[in-house]
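*Asks:* Any chance you could fold what I've pasted below:
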Amino acid sequence: MKTKSIFQTFASRLLIMLLNFGIIIFSTNFWGAEGRGVIALVVADLAVIGFFTNIIVGSSISYFAAKLAPGEILTYAYIWAVVCGISLPLFMLFNEHSREYLHYLIILSVLIALFTANISLFLGQKKLERYNAYSAMQNILHFLVIGIMVLVFKWESVETYFKAQIFSYLVLVLIMFAIIWREIKFTRLNLSQSTVKKLFSYGWKTQLSAFLQFLNYRLSFYFLEIFRGVASVGVFSVSAAFSESVWTVSRSLALVLYSDVVNNADHHDSVAKTKFSVKLCFLATVLLLALILSIPTKIYMLIFGESFHEVKNVIVVLSPGILMIAVSDIIGYYFAATHQLKILNIKSAVGLVVTVFCGLYAIPKWGLIGAGIVTSLSYSVSSLLLFWKFYQNASFKGSDLFFTQSEFQQLLNMVNQKLFKK
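*Replies:* Coordinates of the predicted model:
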């Protein structure tokens, strides 16, 4: 794995994380727990819609970028993005918040799908600099425009969040369109049943797993809204965002690993890189979690406001599951890159069963803490299943639990290359 790619991706993810924290702090102080709850629920709706649009515009584009004509697969992706982005929000109208913000759901669904199609192409072509740059730029624009709208123009409604988000995606989609149009040959559309079938077949399998895993991540939001109100969603969403920030490391490593493995025919090399990434991810995640858990409750209240006094307690119960997901994400990306998708669906389905049955008992009874316990348990059970399957396929050795001398030297070399290069 290239040191430059790892550090660039990590730097991009770290910047995105910090900007997201900035937006969270801004939103909690301006709109309180209830406003933050509304934002979390609408963002969750967008994620649900995104899992269906991503059947074509997501991992399918990355996987087939080097295997099929880019112009052809992007054409199908753009059509899918528009059709799904306009139609799917209409199925969310059973939620009160979805009805109120329907126009934002439609516009953002289309723009996010188009944006995802373009950066997925960059990832599949191993253009990680572009992938990281545009991912970071979206968050930078969103953060800046929210600040300008609220502080300069005094637009203090929670809708400002979504208006700024629309602006950030629209600007970047137009820029990417201009660049891609110059680099890729788009031919006259001639629907190829074979191409569409390949895109859909790969995409629905990966997205089914992602959708089930999303329900593991966010079903607690909807349970909390039903049993404890929107304000509790706001508090839990902040707790989740803060604890999930440690996934910056795992997802950076996972993206680089995926880009490597999907273009690598050497099975043994791919397994070795995955094992190394798992150990590196575990070490980094433990250190970051220790740092987050050392922050006193008073600091969280100072940053987010008095109504967020339970954030620290929720983070504590979330932490074991957060660690498990961080490490298992590495293995999940390995399975996705090697087209072993069935196990991802199974592990997500198992986690969802835990979330539903335990959540319906624990959340009404224990509220925020119950939601944290259920989420952590779901993460842990599904992750253990993934570990077991990986080590069925890859021989397990004692050294897989610790850095070997050569791996430790490799890690030192990676750091030295970055810190002391001329």
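
*Asks:* switch to C-alpha atoms for all contacts and neighbour counts from now on
*Replies:* Will do.

*Asks:* What is the neighbour count of T75?
*Replies:* With neighbours defined by other C-alpha atoms under 10 Å, the count for T75 comes to 17.

*Asks:* tell me what the strand or helix carrying it is packed against?
*Replies:* Element membership for T75 (DSSP states H and E) is helix 70-87. Contacting helix 70-87 under the criterion 3 or more C-alpha pairs under 8 Å, 6 or more residues apart in numbering; DSSP states H and E are the following elements: helix 3-57, helix 59-64, helix 102-124.

*Asks:* ok and that helix relative to helix 3-57, angle-wise?
*Replies:* Angle of helix 70-87 versus helix 3-57, following axes from the mean of the first three to the mean of the last three C-alpha atoms, to 10 degrees, is 60 degrees.

*Asks:* Relative to the whole chain's centre, how far out is stretch 367-380?
*Replies:* Mean-position distance between stretch 367-380 and its chain equals 19 Å (C-alpha atoms, centre = their mean, to the nearest Å).

*Asks:* and Q417, how many neighbours?
*Replies:* 13.

*Asks:* which secondary structure elements does the helix or strand hosting it contact?
*Replies:* Q417 belongs to helix 405-420 when elements are defined using DSSP H and E. Here helix 405-420 touches helix 3-57, going by 3+ C-alpha pairs under 8 Å, 6+ apart.

*Asks:* Let's see this one next, to set against the first:
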Amino acid sequence: MPQSKKGISLFKDIASVFFTKVFVLFVGLFSSILVARALGAEGRGIMAAVLIYPQLLVAITEGGMRQAAVLYLGQRRASDAEVIGSLFSYMLVAGVAGYGMCYWLMMTVGPSDFGHVMMAVAAAILPVTLATNALKGIFLGKEKIKDFNKVTWIQKVIYVAGIGVFYILGELTVFTAVLMTLLAAAFNFIQAIFYLNKKSLFSFSFRLKTFKAMFGIGFVYAIALFFIQANYKIDILILSWLSTPYEVGNYAVAVQLGELLWQLPAAVLVVLMSKTANSKGNEIVGTLCKATRLTLFITVLSCIGLVGASYFLIQPVFGLEFSSAFMMLLSLSLGLVLAAVFKSINSYFAGKGNPYFTIKLMGAAVTLNVIFNYLLIPKYGGVGAGIASTISYTFSAIGVVTVLVLKENVSTRDILVVKTSDFDPLLIKLKLKRR
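*Replies:* Okay, here's the model as predicted:
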């Protein structure tokens, strides 16, 4: 395939995932506004504290098998049926174990106001999410980007519709919001199964050798993913221990707004990991550098717009109780931009089946995050948590750029500084449309 057509194809895949993720996040943002207005800062904080447990444990219990499936399917290391069989055999066992682990943790170290029914519902989110993530891994391994998008956006529509109904009926509580999270995840799983069957991708056989090989590399992915997730989520957990639900609620809103900046790098990560797993040697490094510098350029511009808009809109949209969220978002902003660099480049190493350096890098970043959270939260609350996260995000971005420069012999400028030629695929696409 000519280089220009490859560029257009990559641009189309990234754009499709990006716009899907932006749509998903804006739909989620609308539901977040309803939740914030119905629950207030304290209730929003309790909800964030409940959901943080299944969110963090997914990365551990998933065992990296989804990433292993992308690698094995993309590089055709085993038959599709063997890969899928190994994937789901593991997810079945991990789902049961993960449910028990999640429930036990909430019961032993979670706030006392969770309640057993609430914990049971929240813990059930974990096995359903595990199963859905496994299915998404199949889509990515087979480069079925459109099907991946469909599985992603419909879940959020179901969720926001349910939240909207509960809000109109005056029944939107922490429990019903958590319940809708579970119901939407369950629908997402059923929908993914439907698409797999429709595409005739769901074949199943089990071979112990394939399972052991996938589990071996998957275990390394799992450790790396846990550190990545912990770096993004542990501030909420520590904030819930050292501060008040009110402070956690404001910080949760700041984080959700900040996640708007991560939709492009998240799209780049999804597509590049899929493309890298299906590529040979280092042929995709040039594309990686181009995607990273474009991502950084767009994320910087988006950050300026987001911070400016948030200054005027947070209180009118979310309510006066969330007035502290702006300063928390401001403390996070530089870190959110630099995290985009890490997300983009890390997709290359993940797609190549080499997550080992990620473990070392993110292990150090999480350690920094925990240390600064404990130092800053008691004095500065959510703003302190934001500063701690910015420090760890900065460290991880510098680390991943350094590793790429040394490993692939590229310059820092090639990775970070945008070029006018980077926009050529977009211009070609626009010219083709005019014809």
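
*Asks:* Let me see the TM-score of these two.
*Replies:* Once superposed, the chains reach a TM-score of 0.92 (TM-score structural alignment, normalised by the length of structure 1), with 416 aligned residues with a C-alpha RMSD of 2.1 Å.

*Asks:* What segments of the stretch 301-435 of structure 2 are helices?
*Replies:* Ranges of helices within the stretch 301-435 of structure 2 are 325-351, 356-380, 382-408, 412-416, 424-434, based on DSSP state H, counting those that start in this stretch.

*Asks:* which of these is buried the deepest?
*Replies:* Mean neighbour count (mean count of other C-alpha atoms under 10 Å) peaks for helix 325-351 among these, with a mean of 24.

*Asks:* So which bit of structure 1 is that helix matched to?
*Replies:* Aligning helix 325-351 of structure 2 against structure 1 (TM-score structural alignment) gives residues 311-337.

*Asks:* So for A241 of structure 1, which of the helices and strands packed on helix 70-87 of structure 1 sits nearest?
*Replies:* helix 3-57 (8.0 Å; C-alpha to C-alpha).

*Asks:* that older thread, the helix holding T75 of structure 1 vs structure 2, mean deviation?
*Replies:* When structure 2 is overlaid, helix 70-87 of structure 1 sits 2.9 Å from its aligned residues on average, using mean C-alpha distance after the TM-score superposition for structure 1.

*Asks:* now that helix, how far from the centre of its chain.
*Replies:* 21 Å.

*Asks:* What residues of that helix count as buried?
*Replies:* 70-78, 80-82, 84-86 (16 or more other C-alpha atoms under 10 Å).

*Asks:* What residues in structure 2 pair up with that helix?
*Replies:* Counting by TM-score structural alignment, helix 70-87 of structure 1 corresponds to 80-97 in structure 2.

*Asks:* Distance check, the residue nearest the centre of structure 1 against G37 of structure 1.
*Replies:* Nearest residue to the geometric centre of structure 1 (C-alpha atoms, centre = their mean): R251, 8.0 Å. Distance, R251 of structure 1 to G37 of structure 1, using C-alpha to C-alpha, to the nearest Å: 25 Å.

*Asks:* again, but for K397 of structure 1
*Replies:* From K397 of structure 1 over to G37 of structure 1 the distance is 46 Å, taken as C-alpha to C-alpha.

*Asks:* neighbour-wise, which of the two wins?
*Replies:* G37 (26 against 9).

*Asks:* what's the matching residue for that one over in structure 2?
*Replies:* Correspondence of G37 of structure 1 to structure 2, assessed by TM-score structural alignment: G45.

*Asks:* Run through the residues that contact the closest residue to that match other than its chain neighbours.
*Replies:* Sequence neighbours aside, G249 is the residue nearest to G45 of structure 2 in space, at 3.6 Å (criterion: C-alpha to C-alpha, 6 or more residues apart in numbering). For G249 of structure 2, the contact set (C-alpha atoms under 8 Å, 6 or more residues apart in numbering) comprises G40, A41, E42, G43, R44, G45, I46, A48, F322.

*Asks:* Where does F94 of structure 1 sit: helix, strand or coil?
*Replies:* coil (DSSP: H, G, I helix; E, B strand; the rest coil).

*Asks:* need the contact list for the aligned residue in structure 1 for K275 of structure 2.
*Replies:* Under the alignment defined by TM-score structural alignment, K275 of structure 2 is paired with D260 of structure 1. Taking C-alpha under 8 Å, 6+ apart, we find D260 of structure 1 in contact with M1, S270.

*Asks:* Can you tell me what D424 of structure 2 aligns to in structure 1?
*Replies:* Using TM-score structural alignment, D424 of structure 2 pairs with Q409 in structure 1.

*Asks:* hang on, I meant A15 of structure 2
*Replies:* Match for A15 of structure 2 (TM-score structural alignment): F7.

*Asks:* State the number of residues packed around its match.
*Replies:* F7 of structure 1 is flanked by 18 other residues according to other C-alpha under 10 Å.

*Asks:* Run through the residues that contact the closest residue to L51 of structure 2 other than its chain neighbours.
*Replies:* Once flanking residues are discounted, L51 of structure 2 sits nearest to A122: 6.5 Å by C-alpha to C-alpha, 6+ apart. For A122 of structure 2, the contacting residues are V50, L51, P54, V178, L179, L182, by C-alpha under 8 Å, 6+ apart.

*Asks:* Tell me which helix or strand comes right after the helix or strand containing the fifth one.
*Replies:* Spelled out, it's L179 of structure 2. For L179 of structure 2, the element it lies in under DSSP H and E is helix 174-198. Note on helix 174-198 of structure 2: by DSSP H and E, the next helix or strand toward the C-terminus is helix 208-242.
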